[in-house]
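> no FASTA, just this:
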C-alpha cells in the first residue's frame, strides 16, 4: 500500500470511512467553485469518484491520495496524480491536483501535500514531466503551482465549457526536492 508521510500529513489510499468527509468537501460550493463547471457533487457522485480514483491506482500505478491530518486523523481532502483525459491536447500527460475542505485552507496543507505527490511522481514513479491545470482567477491553486516550481506553459480552452485554462508544467530536471 502506498503511503507518504510529511511533517503534518499522511497521503494514503482511500478508506470506506473517507466517503462522508469527502462528500462534504465536494458538496461545498466554495470548494467546487473552480472545479469543472463549478457544480457540487452528490454523495453518490463522490462515491463514484473515489471508486474511479482507486481504479486509477490499480491501472496507472498512481492516483489521487486521500490527505489526512497526522495529528487528528481528519480527512482534509485529496492531492495526487491523474491523466487529464478531458483535455486531449495536453496528452500524453500526468496532472497533479488537489482539493481540500475550507477548514484546511490557508495553512500550507495543499502545498505540503502537492509537493509530496510531485516528489512521488518524479522520483518514485519515474514520471519525467508533470502538469497542473487551473482556471484564471484561482490564485490559491496557481500559488501552489509556483511553490512547486511549475511554470506557465500555455493557455487553452476547456473543450466542454469553453472557459480558459492555464497549463503549468515542471520536469524532473527542474524539480527541487
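That came in fine, so what should we check first? Just so it is clear, the model here is predicted, and its values are computed rather than measured.

> From here on, just use CA atoms for contacts and neighbour counts.
Fine.

> Name the SS class of the residue nearest the centre of the chain, please.
In the chain, the residue lying closest to the centroid (Cα atoms, centre = their mean) is residue 97, at 2.1 Å. Under DSSP: H, G, I helix; E, B strand; the rest coil, residue 97 falls in the strand class.

> which residues does it contact?
Residues near residue 97 by Cα atoms under 8 Å, 6 or more residues apart in numbering: 79-82, 114, 132-133.

> 7 Å instead, please
If you count contacts by Cα atoms under 7 Å, 6 or more residues apart in numbering, residue 97 has them with 79-81, 132.

> A further structure is provided below for comparison with the first:
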C-alpha cells in the first residue's frame, strides 16, 4: 500500500500517489490517457473508463511502487490563491518505471504526461526534475533513462533540460 500522505512539493506543483478509490484520480487518468498528444506518444491504452483506471492503479501502479519503491505519480498544479494540497488541480502524471526481468535496464525510465492546457509552461521539467532528485536522495538511484518517440520534440527538450544525453534511435 502506498502512503496516502506522501507528496513532493515544487514551486508550482504537488506530486503524489494515485488513489484507486478516488473518483477524481480515476476520471482524470481516463482524460489524460486519451488526449491526442498522449495517444500519439504512447499509443492507445485500455484506460477508457474509471473502472479500468481503478484496476490499473490498484494493480500495476501499486505493484510497481511495492517492487521498486517508485512508479506512477499524479501531478497537481498548486493554486495561487490557496496553497493547500486540497485546492490543487490534477494536470498530469510523472513516473519512474523499471522492468522486473533480467534484461531490464539498470535504472528507471523517467516519463511524464500533462494535459494540453498546461503545455509550454515548464511543468514537465519541474515535475520530472523533482522526481529525479527524490530518486537520488531517497532511493539512492544513480542512472536514469528517458525514452521518447523520434518526433516528440517537446519531450526531447525536457530530457535535455534534465541533463540527459540523446543516444539516438535505438532498436527494440
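Noted; the coordinates are in hand. Note that the structure is a prediction, hence the values are computed from the model and not measured.

> Give me the TM-score for this pair.
Between these two chains, after superposing, the TM-score reads 0.81 (TM-score structural alignment, normalised by the length of the second structure); 155 aligned residues with a Cα RMSD of 2.0 Å.

> sorry, back to before: quick one: the equivalent of the residue nearest to the centre of the first structure over in the second structure and residue 157 of the second structure, what's the gap?
Using TM-score structural alignment, the partner of residue 97 of the first structure in the second structure is residue 111. Distance, residue 111 of the second structure to residue 157 of the second structure, using Cα to Cα, to the nearest Å: 13 Å.

> Likewise for residue 113 of the second structure?
Taken as Cα to Cα, the span from residue 113 of the second structure to residue 157 of the second structure is 14 Å.

> do residue 19 of the second structure as well
Counting by Cα to Cα, the gap from residue 19 of the second structure to residue 157 of the second structure is 30 Å.

> Equivalent analysis for residue 144 of the second structure, please.
Counting by Cα to Cα, the separation of residue 144 of the second structure from residue 157 of the second structure is 16 Å.

> Next: residue 136 of the second structure.
Between residue 136 of the second structure and residue 157 of the second structure the computed distance is 21 Å (Cα to Cα).

> helix, strand or coil for the equivalent of residue 145 of the second structure over in the first structure?
Mapped onto the first structure by TM-score structural alignment, residue 145 of the second structure lines up with residue 131. Three-state assignment for residue 131 of the first structure (three-state DSSP): strand.

> And for residue 131 of the first structure, nearest residue in space, chain neighbours not counted?
Counting by Cα to Cα, 6 or more residues apart in numbering, residue 131 of the first structure lies nearest to residue 169, which is 4.2 Å off, once chain neighbours are set aside.

> who's in contact with that neighbour?
Under the criterion of Cα under 7 Å, 6+ apart, the neighbours of residue 169 of the first structure are 130-132, 150-153.

> ok, 10 Å please
By Cα atoms under 10 Å, 6 or more residues apart in numbering, the contact set of residue 169 of the first structure is 93-96, 129-133, 145-146, 148-154.

> could you say which helix or strand contains it?
For residue 169 of the first structure, the enclosing helix or strand under DSSP states H and E is strand 164-171.

> The first structure: helices as residue ranges?
Secondary structure of the first structure by DSSP state H: the helices cover 19-26, 29-32, 43-60, 109-119, 139-147.
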